[in-house]
Each structure stands twice: as structure tokens, then as C-alpha cells.
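Engineer: coords below, sequence missing:
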């Protein structure tokens, strides 16, 4: 698999940070379809910080694998702040070794957008044991590849930020 050099560098930096701080990562990915986990595991030594990844592209997978409620999906839609937060918290609760999780749900395009939820909209959330869950809403420019790449980088940034908030 060809992974962009800047993504590999960012992944290696995150892995080193998590090793130093004793963190284990899980992911819950929709619009990135496993690319966050794939980018992390492309780095030597990633097994010491990556627990598992959930690819929850469908609403049914979000419900069955990581416990997002059907009501939440109906009320807010899959691409929303509440669903991203539920994905991150659900993945963290279901990953046996993880201390951190990141979740992404969005519209990478080229189709599927609307006036309220345009192509490029991504909701990201990061949860950590005994730490408040972070959320970010982003609207990225560019094609599907650009949206997904920007999402991966932002996910890595959020995990690094959460690592710095490790409880004592």
C-alpha cells in the first residue's frame, strides 16, 4: 500500500509519543475506511501502541460494533457531533487494551453532500480513559483523497493532544 510520506512521518511521531506515554490506540472509522489504522500499522513498532480498529462505514456497523444508538443516527445523522462522540466512546469501551480512541465520520465525496452537510464535512472525536472527549468539526477542500488525507492528519493531531492530557 502506498502511504504518503507525510502521513508515515506523522504516524511514526504519534507512535513514538504513545510509546513514551504508555498509550494504546483504537479507531472507529467511517469516511476513512480504515486508513487511519492502516497508516499507523505501516510503521515499525506500531503493535506496541495499536490495539484495534473498527471500520464502521454503515449505520448498522456503527450500532452493532461500537454501540451507537439507532435513535442518535436517526435524529442527528451519521455525520454529526453526537455520533462522532458516541463512536469514539463506544470504540474505547469495546477495545480490550486501548486507553485512547479516535473516531471519524464524514462526507468525503464526490457525492453525498447537502447544503447542511457539504462534501468535505468531517466530524472527529477523540476519547481517553478518565479524560474529557474532544470533538472537532472540519470542512475540507479538495477531492475525496484530499478530504481523507486531511482527516487522517487531524485524527493524529487529536490523539497527540489527548496523550498530553493523560491523567496522573
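Structural biologist: Yep, that arrived. Quick caveat: nothing in here was measured; it's all calculated off a predicted structure. Numbering: from 1, shown residues only.
Engineer: alpha carbons only for contacts and neighbour counts from here, please
Structural biologist: Noted.
Engineer: in what helix or strand does the nearest residue to residue 88 once chain neighbours are set aside lie?
Structural biologist: Closest residue to residue 88 apart from its sequence neighbours, by CA to CA, 6 or more residues apart in numbering: residue 103 at 4.8 Å. Using DSSP states H and E, the element containing residue 103 is strand 100-106.
Engineer: here's the one I want to compare it with:
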């Protein structure tokens, strides 16, 4: 895997597809990242002209950042956990509400090597997408188990999935 500026070429290529497709669709995009720690935003901003479509991002690694930056309810985190469809959806919806973006994707998970549990093992990552104008009760989310990969590979795979969700024609997961 060749790398550009420290990022895998495959990640940059997917980000280029996202930028080009969203530019053609006239959409602005936003990311709300937890376990990827800004990796998705970094990949997008490697693409020349990404400012045409990239509104920005929130890195909400700590639970307090999720509640403070994008308004995730403490009750959601306490009841369902930070790695849950409820939390990811609230992150995406909160990011969308705090921006001019047309679509927001959120990523939260357990990248390891520690922090996993029997219910949410290392490699568990949850994604959600919120789109302006859609019914906010319509949850578009998915949970993936990337298994026993190393931390960097879990984050890479999660970033690729998040980028795929930012494509204008991306189906609900």
C-alpha cells in the first residue's frame, strides 16, 4: 500500500471519489469522528479542491466532546454507550444541525488494543449518516465488526466505510 503524506493511497483515492461525486451533486459534507480521530477529514483534505464540498469535521473522541461539541445526550451515552447506533446517530444529527452541510457521517468504535468488552469487542465500529431535509427519525446506521485487526487497520477500514457513506448514491447500510 503506497502512501501519500502518511495516508494510505487507497484512502486518498476513495476520498477523491467522495469529493468528485459530492461536487457533481452540489452537496456539502461533514464528518463527526471518534475512533478514527480525524482520519476521514485528513483524507478528504488531501484532495485538491475539497474545500468545494468539505464543510469540516468534529473530533469527538471523549464522551464529553460528544455531548459538548455535537449535543449527544448524556442519557444516550449512559443508556446505550458511546459505541452504539443511538450515539452514532446523535453524533451525525448533531453535526448536521451545527453546520451548513447537506450530509454528515459519524463514526464511533473500539479500535483497541484495549477498551473492548464481550458485548462490544475490539473492532466494533458504528456508523451513521444524517441528511438535511430527511426525517430525523429515519435512522441510517450500521455496526461492523472488523475483528482481530491491529488498531491502525481498524481505523483505516472504518475510514473507508465512512467515506463510502458520504457518496451521494450510497445505500442505507
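Structural biologist: Structure's in. What do you need? Owing to the predicted nature of the structure, the values given are computational and were not obtained by experimental measurement.
Engineer: what TM-score comes out when they're superposed?
Structural biologist: Overlay of the two chains. TM-score (TM-score structural alignment, normalised by the length of structure 1): 0.93; 162 aligned residues with a CA RMSD of 1.0 Å.
Engineer: related to what we said a few turns ago, and the contacts of the strand holding residue 103 of structure 1?
Structural biologist: Outside of strand 100-106 of structure 1, the residues within contact range by CA atoms under 8 Å, 6 or more residues apart in numbering are 23-32, 78-80, 84-85, 87-89, 91-92, 120-129, 151, 155, 158-159, 162-163.
Engineer: now the angle between strand 100-106 and whichever helix or strand comes after it, please.
Structural biologist: Using DSSP H and E, the next helix or strand after strand 100-106 of structure 1 towards the C-terminus is strand 121-128. Between strand 121-128 of structure 1 and strand 100-106, the angle comes out at 170 degrees (axes from the mean of the first three to the mean of the last three CA atoms, to 10 degrees).
Engineer: From residue 163 of structure 1, how far off is whichever residue in structure 1 pairs up with residue 24 of structure 2?
Structural biologist: Alignment note (TM-score structural alignment): residue 24 of structure 2 maps to residue 20 of structure 1. Between residue 20 of structure 1 and residue 163 of structure 1 the computed distance is 10 Å (CA to CA, to the nearest Å).
Engineer: With residue 112 of structure 1 instead?
Structural biologist: In terms of CA to CA, residue 112 of structure 1 sits 34 Å off from residue 163 of structure 1.
Engineer: So if I had to pick from these two, which one is more boxed in?
Structural biologist: residue 163 (22 against 12; other CA atoms under 10 Å).
Engineer: Tell me which helix or strand the more buried one sits in.
Structural biologist: Applying DSSP H and E, one finds residue 163 of structure 1 within helix 144-164.
Engineer: Against which helices or strands is that helix packed?
Structural biologist: Judged by 3 or more CA pairs under 8 Å, 6 or more residues apart in numbering; DSSP states H and E, the packing partners of helix 144-164 of structure 1 are helix 5-21, helix 35-41, strand 100-106, strand 121-128.
Engineer: deepest of the ones you listed, which one?
Structural biologist: strand 100-106 (a mean of 31; mean count of other CA atoms under 10 Å).
Engineer: Find me the equivalent region of that strand in structure 2.
Structural biologist: Using TM-score structural alignment, strand 100-106 of structure 1 pairs with 103-109 in structure 2.
Engineer: Provide a list of residues in contact with the residue mapped onto residue 166 of structure 2 from structure 1.
Structural biologist: Superposed on structure 1 with TM-score structural alignment, residue 166 of structure 2 falls opposite residue 159. By CA under 8 Å, 6+ apart, residue 159 of structure 1 lies in contact with 14, 100-102, 126.
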